[in-house]
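[1] Kindly generate the corresponding structure for this input.
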Amino acid sequence: MSDSALRIGSADGVELDVLPLGATVQRLVVTGGDGVRRNVVLGHATEQEYLDSTDYLGAVVGRYANRVAEGRFVLDGVEHRLGVNDRGHHLHGGPDGFDRRTWEVVRHDADRVELALVSPDGDQGYPGRLQAWASYAVEGSSVVVDLRARSDAPTLANLTSHAYFALDGDVAGTSVLDHRLRVPAAEWTPIDADAIPLGGEEPVEGTPFDLRGGPRVRDVLGAPHPQLADAGGVDHDYVVTGSGLRTVAEVVSPASRTRLEVRSDRPALQVYTGNNLDGTARSLAGHPLERYAGLALEPQVPPDSPNRPGAPGCVLRPDETWSARIEWHFSAALEDEA
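    Sure, this is the predicted structure:
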């Protein structure tokens, strides 16, 4: 446990360590279906490693998760220019996003931690003074993440958790390739070489991006498709079926017999298979983080929504409170799942 980590949960149940830096999930220990307790998220051992990284391991990212093309958007007839940090585009809040800020701890008890952050007017180019809150609560075998924001002027809000899951634990050489991933989405968003949407959504039917049946990650990545080749794996947005709080993803590890169900009230889910992990950064246990070491499942609005007519709204106005809920439910995998 890091000196600055805030621990909640219990040593025989779900145990979660959260860092004030980035409101980051550093460690999440659960008991697998095989009876073994494991840390099932990717994290770093020191704050400096987080600051040196561009992988956003476990952080709350914002003000706008994912990409804004060319770092520009128009709101109420006024163009705003944002800081760019990914191939000329704005990614996860910009060069100095929320993942790099030390959040204030406003509550910490046995089963809940809440953190707060103030983002001043003009921060990374965004209008309005924005107040953000992130809370984590352990409830039985689940973790509930609540995100909120308010602003004194019209702005964008699209925060999410960038936790990477690795259900076989923080072990040298492990990967998520044999995890089974189910996403109940009939449509996905093709992207260009800079990971900006090419246009509208397309049906997953007949493509490797059809995750409705819960294929192995290995089989998805091994399928011939130019989008997979260009991105080095999956780094794409899915329009999840339904609305309100619902299941947006399920992950099963046959090896540890561990099952994760992700629920959220966000309209979309970014699925990222850790394509850019290259072994230079190290895990909490000190192992190199190689490609496909973790799986990020990021509930949000679709990428570049501010510039896409008809995309789900992401504008926050002064008389509103923006909110999002993400739930991680852990259980033993059934025999037919494993």
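[2] Please count neighbours and contacts with C-alpha atoms only from this point.
    Will do.
[3] List the contacts of the closest residue to Ala185 other than its chain neighbours.
    Residue nearest to Ala185 in three dimensions, not counting chain neighbours: Val240, with 4.4 Å by CA to CA, 6 or more residues apart in numbering. Neighbour list for Val240: 183-187, 248, 267-269 [criterion: CA atoms under 8 Å, 6 or more residues apart in numbering].
[4] Please generate a structure for the following sequence too, so the two can be compared:
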Amino acid sequence: MPVEKSDFRSHANGKQTDLFILQNEQGMKVAITNYGGRIVSWLAPDAEGKYEDIVLGFDSIEGYLNANETYHGALIGQYGNRIADGQFKLNGKEYKLAINDGSNHLHGGPDGFHNVIWEANQLDDTHLVLQYTSEDGEGGYPGNLQIQVQYRLTEDNALEIDYTAVSDQATIVNLTNHAFFNLGGAASGTINDHKLRLNASSYTPIDSTLIPTGKIAPVEGTPFDFIAPTAIGEQLSEENTQLAYGKGYDHNFVLDKERWGQLTQAAKVTDPESGRTMEILTTEPAIQFYGGNFLDGSDTGKEGHPYNHRTAFCLEPQHFPDAPNQPDFPSTVLRPGEIYHSLSVYRFLTSQ
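    Next up is the predicted model:
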């Protein structure tokens, strides 16, 4: 691994941090820290069987604590993506959340789950369980929320991330993972030549603060059409208000599904040079595609490599951004007696 366990055995927020390595018999290895549930390293084979680390990150806890990009590899919650003006109403009561993205609340706020030290239990070489209880009022959210996240590495080179949660009060939940991928290798340069397919014939347009307008728009005839595999950078130069708002791609795509909760393919990405292909399956209704627009080289990651503009992409299975304020979007409300469940599968293939 390009990271050492000893560099993650430290303390953050007054609690013990550690590194856990999952490995299968095929040779794939995934390193995860209980600091923010972060995927730190992921060794995946190319078409010739050569393994490279395909996620951006840092080689110590200190690297994450000092990073300018807050979300590298992190488990995101309590609410992934943005909530307009950091407020929402539930059961007639208004809740105010921390503002950490312009005028909006993003990814659970500055003290979201990406900064939590999770209780970790590695059951065997391929199975890690993280648990955390978010107390009523934490981050501004109602309810004592008990969360369990399971990471399972399968023999067909897939990482399953299985999220469950229960609450003693009505609350809102939207959990995801924020890994930054480069299938050519974490230090291999631009991802604009990666071929992306999204199983999404529509997306949710945004305003200038990156909050959805409430509309669901077709991708056909726009730079957001990835129904057929398309190079990520192929349409970036088009004049388009939505691309201007996001400084590139930073948008929620509505997945084509027969029913919500169904495990279906959301995305497929291929690096033509290495032959690595990743497909993502999810039970979620949408996926956020982010093209690394705000990476600026100010962070130096593993093995001393700077993380420059558009040298990674994120694909975050999720419910819609700002759903608590958008009555036409699928609900993210979790009520007492209900179980929140979400499953996402990241499977790696190779092709010549």
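[5] The residue nearest to Ala185 of structure 1 pairs with which position in structure 2?
    Alignment note: Val240 of structure 1 maps to Leu255 in structure 2; criterion TM-score structural alignment.
[6] So which residues of the stretch 101-250 of structure 1 form strands?
    Under the criterion DSSP state E, counting those that start in this stretch, the stretch 101-250 of structure 1 contains strands at 104-108, 112-119, 130-139, 142-151, 155-156, 160-161, 164-165, 180-182, 185-189, 202-203, 235-240, 246-253.
[7] Which stretch of structure 2 lines up against the second one?
    Counting by TM-score structural alignment, strand 112-119 of structure 1 pairs with residues 127-134 of structure 2.
[8] what does the fourth one give?
    Following TM-score structural alignment, the aligned partner range for strand 142-151 of structure 1 in structure 2 is 158-167.
[9] what about the matching stretch, how far off from structure 1?
    Once the two models are superposed, stretch 158-167 of structure 2 sits on average 0.8 Å from its counterpart in structure 1 (mean CA distance after the TM-score superposition for structure 1).
[10] Could you measure from the residue nearest to Ala185 of structure 1 over to Gln300 of structure 1?
    Distance, Val240 of structure 1 to Gln300 of structure 1, by CA to CA, to the nearest Å: 10 Å.
[11] For the residue of structure 1 most remote from its centre, give its distance to Pro154 of structure 1.
    Of all residues in structure 1, Gly77 has its C-alpha farthest from the mean position, at 30.8 Å, by CA atoms, centre = their mean. Gly77 of structure 1 sits 12 Å away from Pro154 of structure 1, going by CA to CA.
[12] And Arg38 of structure 1, by the same measure?
    Separation of Arg38 of structure 1 from Pro154 of structure 1 (CA to CA): 43 Å.
[13] Could you do Arg182 of structure 1 as well?
    36 Å.
[14] For Phe88 of structure 2, pull up the helix or strand it's in.
    Per DSSP states H and E: Phe88 of structure 2 is located in strand 87-90.
[15] Quick check: what element follows that strand along the chain?
    Taking DSSP H and E, what comes next after strand 87-90 of structure 2 is strand 93-96.
[16] Just give me the mean distance for that next one relative to structure 1.
    Looks like 0.5 Å for strand 93-96 of structure 2 (mean CA distance after the TM-score superposition for structure 1).
[17] buried set for that strand?
    Within strand 93-96 of structure 2, no residue counts as buried by 16 or more other CA atoms under 10 Å.
[18] Please name every helix or strand in contact with that strand.
    Helices and strands touching strand 93-96 of structure 2, by 3 or more CA pairs under 8 Å, 6 or more residues apart in numbering; DSSP states H and E, are strand 87-90.
[19] so the strand it packs on corresponds to what in structure 1?
    With TM-score structural alignment as the criterion, strand 87-90 of structure 2 aligns to 72-75.
[20] just how off-centre is that stretch within its chain?
    Centre-to-centre, stretch 72-75 of structure 1 and its host chain are 24 Å apart (CA atoms, centre = their mean, to the nearest Å).
[21] Now tell me what touches it from outside.
    Residues outside stretch 72-75 of structure 1 that contact it (CA under 8 Å, 6+ apart): 79-82, 154-155, 306-307.
[22] now those residues as JSON lines including distance to Ala23 of structure 1?
    What follows is the contacts of stretch 72-75 of structure 1, written out as JSON lines (distance: CA to CA, whole Å):
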{"residue": "Glu79", "distance to Ala23 of structure 1": "30"}
{"residue": "His80", "distance to Ala23 of structure 1": "27"}
{"residue": "Arg81", "distance to Ala23 of structure 1": "26"}
{"residue": "Leu82", "distance to Ala23 of structure 1": "22"}
{"residue": "Pro154", "distance to Ala23 of structure 1": "24"}
{"residue": "Thr155", "distance to Ala23 of structure 1": "21"}
{"residue": "Pro306", "distance to Ala23 of structure 1": "25"}
{"residue": "Asn307", "distance to Ala23 of structure 1": "28"}
